[in-house]
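1. just the structure for this:
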Amino acid sequence: MEDVRALNQYSCITNLPDNLLDLIYGKVNEQDDQQSFGLTCHSFLKVQNLGKKHLHVRNYRSVRDSRMLDKLLSGFSKLQDLSFSIILSYQESVSDTDIIKLQKCGSTLQRFSLTNCGQVTDKGFISIASYCPLLSVICLVGCSITDDGLGLMAKSCKSLVEVNLSHCNNITLCGIQYLSQNCRQLKVLKVKIVSYFQNIGVGFVSVASYCPLLSVICLVGCSITDSELEILAKSCKFLIEVNLNTCINVSDCGIQYISQNCRQLRALKIRNCKNVVGVGFRWCSSNLKILYASCCALDSTDVIEILRGGGLEYLSFSWPVNERMFIGSIDLANLKVLDLEGCKSIEDDAIVSISKGCPLLRDWDLSWCGRVGLRGWESIGLYSQNLEIIHVYRCARLCNKGLLCLGNGCKRLSVIWMGSGGTEITSNGITAFKLQRDDVNINDKFGTGIIFPSWRFTWPFKELQLAQEVEHFI
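-> Alright, predicted model coming up:
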């Protein structure tokens, strides 16, 4: 009789204890089924939340006003990723008092993100260090952390492998030194400074000395020099991604040090580096897949040298400082994306060469390339059979016939970013194009241009993008 009573006790699945429901939930593989699991009853919802590993809080006001944060964190006993992001300046931000509540889930937390949470002071960051000893990734974009707070965090969280300090303008070279001396496993470091003249570059000499495993470094707006870059490149030979955007003190010598010493380099971004003409690229290996060289003083000879590696898949020469920069033959069999926006001197001969030499090209930006004429557009239609997206904003010599050439030849074409003017195309020309290719979207707005996958190779986390991985949003 007792056995029957015990059986009846669990005759309904909702009467099962939490540990058994947790086992059932663990067997649910489909994401839609996982999301629906908690809609069944309160017991299922509790188990679903207990199994959550990712939490992204975007609307913090609703959590705080209803005093739900304590209860919320208590329900996530297995939480590994936590993110608070403030997108709009008037939104209420997380404070030190709220950060203290991390003691409820901090023992399992591995990745933590605070974006634009300016109300969190060093006191809050010290709490993070105390409650989250397993942290391996931390993103503090736009936070007010100082060198002292970063130093204490580095001493407590020695397992950090990825740190994002972009727009943390209270951090100086001392903070970078604290971080590198305590976190020897560091592989990803990102720093972006609003003021381009802060003397933080020498701090990366410490990074080079203590973090030889570094694979990704972002130095946007830092005052790093060629000599400091040499030390970094010779010590961190495993670098695969380097971002030198607006590092105005870097010249071709610094680029050469990176090219010669970091033979696994896959992605390199430089912008507003007017001392870079391209000589340093001569030593780049075939491992280089992404090169973003915008607003630099590249000349014709060095452009040819850049292309000799042969392995490039994504290439940008947009808005060269030298407007007369000549782009000749580009023969890159693996090239998929090419950004020539603002290359005002490019002409039909170059377009014909690129069309023939880059058969896999699928996204091509020719905005503001006013010298490309009918022969250039004909060659794109004839040879660029894999082209899917083309940007032709302000291409002054693009006419109705040229547009039809694109439609007749590029069978995979899906989007033309044309803008609202600046070409010779008429309404009749667009009508004629639509009659033959109604599957192509002619966008009359100015597009945002090509988005390069600058950090697609990051080990092991890609970039801290919790919003793409979360299982629960608020």
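2. when you work out contacts or count neighbours from here on, use the C-alpha atoms and nothing else.
-> Noted.
3. so who does the nearest residue to L374 once chain neighbours are set aside touch?
-> Taking CA to CA, 6 or more residues apart in numbering as the measure, L374 lies nearest to G402, with 5.5 Å between them; neighbours along the chain are not counted. G402 sits next to 374, 377-378 when contact means CA atoms under 8 Å, 6 or more residues apart in numbering.
4. can you do 10 Å?
-> Contacts of G402 were listed using CA atoms under 10 Å, 6 or more residues apart in numbering, and they are 373-381, 408, 424-425, 429.
5. element containing it?
-> Per DSSP states H and E: G402 is located in helix 400-409.
6. now the other sequence, so there's something to compare against:
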Amino acid sequence: MRGHDWINTCLPDELILEILRRLDSKASHDACSLVCKRWLGLDRLSRSTLRIGASGSPDIFIKFLAQRFVNVKAVHIDERLSISLPVNTGKRRGRAENALTSVKLHYTDQTRPDKEDDCESFCLTDSGLTAVADGFSKLEKLSLIWCSNVTSFGIMSLGQKCIFLKSLDLQGCYVGDQGLAVVGQYCKQLEDLNLRFCESLTDSGLVELATKCGKSLKSLGVAACARITDKSLEAVGFHCKSLETLSLDSEFISDKGVLAIAQGCPLLKVLKIQCINVTDRALIVVGVSCLSLEMLALHSFQQFTDEGLRSIGKGCKKLNNLILSDCNFLGDMGLEAIATGCTELTHLEVNGCHNIGTIGLESVGKSCPRLTELALLYCQRIGNFALTEVGRGCKYLQALHLVDCSSLGDEAICSIARGCRNLKKLHIRRCYEVGSKGIIAVGENCHSLTDLSLRFCDRVWNEALIAVGQGCPLQYLNVSGCNQIGDAGIVAIARGCPELSYLDVSVLQNLGDMALAELGEGCPLLKDIILSHCHQITDIGLSHLVKNCQMLKLCHMVYCPNITSAGVATVVSSCPNIKKVLVEKWKVSPRTKRRASSVLSYLCVDL
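-> All right, here's what the predicted structure looks like:
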């Protein structure tokens, strides 16, 4: 019957709650909460996660949130998030309670922007953390990111009341050993602990926690904690037999600590180390003892050689992800040992390891047929033949990243294009030997490519993009700094890639209004566009672009001399979903500033 509310009459609360739990986005939840008071109440019951940015009076906000969202199990508080006004503040700007139905909170008061007291009001304190503990009794996951006013007293209150806590992230929090000890005493289900940049912690706190709740701990991250040493890792190795993930970044941890973990935690699957005092000795024991290792990341190692990697290749047969960054003494022999021993390898990143060359990567192409992602950054000694072997042997490769690899050119890219036809992502930056021939081969062979970035590749011409536009369903394209590309190449993309959502054409001196008009006609799904340093585009081109691109959210157009205040106003007024416009401040008219100050960002601000 028309006008009758069949849904609310027939559906019980339990069924509506189940529908709300299956929604996959916050926007969908927000829309459902606006249907009626009943749905608003049920939506609040269904919410399990809260994300809170820098908020005015956060301690008070949390008390209100706890009253409304009683089934929350995860709380993320990140004080790095910017403080911004809503688009239309109107007369209700001072009523903080109106924003409480939103999961992600932002608050600002422009009346006293220069007072230090206001800065303090945006920081969570122990009182707010106590409110979290009192209000969210079912809490399982808590992230406190750079909450610098939280101390051990707040963490102690949390530990005593949130006994179901499984994950605790204290990145950048100045908490002490007492709080960590209490968490260990009461939170017997704790599995994940992140202590990055917790400068006030010492061995005492971490040892106490490992002793009391080590049986459940599965993941531990320690970085920039000057007073956490090998003693802590020895306690973790002795008590935390179920540890699966360890991330270390410290100048004060040596072989002794890593050896304790390797020998005491046989279930270790993920190991990330950036410790300048760790040597081959530790890595050899990891290869012997950690047979379940699946991911290994070694950063800035100066004290070990290929011997350590040979041990990993010999023992860690399940390794599928390897990152080698700034390891100056690793060479082809070490990478060859990994390739021949770890044939399940799917992800490989080599970054700034100047002794790794063509021979090492050839071995990967010959021995690792399951490779799906390869990143080569600042690898000057790797030549074309290495990627020829990858093209022959790694048929499942889906992503290739190349940065500053001066010896790689069109021959390498052609080999990848012909051999790896499942390629979906290709990112190339400052590889000056790569030109149109290689990219044409990609367009002709890689018909699943959706993500292409060719930054500062000045040998790529329009014909390359024409081939890509005819053969690849691109959604992401970055050709920033490719000086030879002009209207013809971008027009081909506009006509051939209707699903394009991101485009960066900055620093293209030959790009004009014709390309923008074609983008407006052919790419209605475009959300982000970067036009900075394009000297030929004008307000006319912008008007054609935004006419049909109604989903546009971001537009950068600094250093575009032919774009005026009228063009800026056109973008702001024509795009209902616009979130950010980056432009010179002097190009914004007073009227535009009044209408859309919240979405405007400026290259330069008044000092």
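7. returning to what we had before: counterpart of the residue nearest to L374 of the first structure in the second structure?
-> With TM-score structural alignment as the criterion, the equivalent of G402 of the first structure in the second structure is G567.
8. mind checking how far that match is from V605 of the second structure?
-> 20 Å (CA to CA, to the nearest Å).
9. cool, and L268 of the second structure?
-> For L268 of the second structure, the distance to V605 of the second structure - CA to CA - is 50 Å.
10. and if you look at E362 of the second structure?
-> 51 Å.
11. now do H29 of the second structure
-> In terms of CA to CA, H29 of the second structure sits 37 Å off from V605 of the second structure.
12. could you do V258 of the second structure as well?
-> 48 Å.
13. again, but for R68 of the second structure
-> Distance from R68 of the second structure to V605 of the second structure, by CA to CA: 40 Å.
14. do the same with R459 of the second structure
-> 37 Å.
15. L397 of the second structure now?
-> L397 of the second structure is 45 Å from V605 of the second structure, by CA to CA.
16. neighbour-wise, which of those two wins?
-> L397 (25 against 9; other CA atoms under 10 Å).
17. what's the match for that one in the first structure?
-> In the first structure, L397 of the second structure lands on L239 (TM-score structural alignment).
18. how close does that match get to V337 of the first structure?
-> Taking CA to CA, one finds L239 of the first structure at 23 Å from V337 of the first structure.
19. kindly report the same for P133 of the first structure.
-> Here P133 of the first structure is placed at a distance of 42 Å from V337 of the first structure (CA to CA).
20. quick one, which of the two is more surrounded?
-> Per other CA under 10 Å, whichever of P133 of the first structure and V337 has more neighbours is V337, with 23 against 19.
21. aligned to that one, what sits in the second structure?
-> Aligned partner of V337 of the first structure by TM-score structural alignment: Y502.
22. wait, its match sits on K527?
-> Yes. With contact defined as CA atoms under 10 Å, Y502 of the second structure counts as touching K527 (6.0 Å).
23. the closest residue to the match of L397 of the second structure other than its chain neighbours and E228 of the first structure, how far apart?
-> Nearest non-adjacent residue to L239 of the first structure, counting by CA to CA, 6+ apart: S215, 3.9 Å away. With distances taken as CA to CA, S215 of the first structure is found 17 Å from E228 of the first structure.
24. next one: H54 of the first structure
-> 39 Å.
25. the two: who's more crowded?
-> H54 (22 against 18).
26. quick one: contacts for K547 of the second structure?
-> 517, 520-521, 524, 570-571, 574-575.
27. same thing but at 7 Å, please
-> Going by CA atoms under 7 Å, 6 or more residues apart in numbering, K547 of the second structure touches G520.
28. what residue of the first structure matches up with it?
-> Match for K547 of the second structure (TM-score structural alignment): L382.
29. got it, and C275 of the second structure?
-> So, by TM-score structural alignment, C275 of the second structure is matched to C117.
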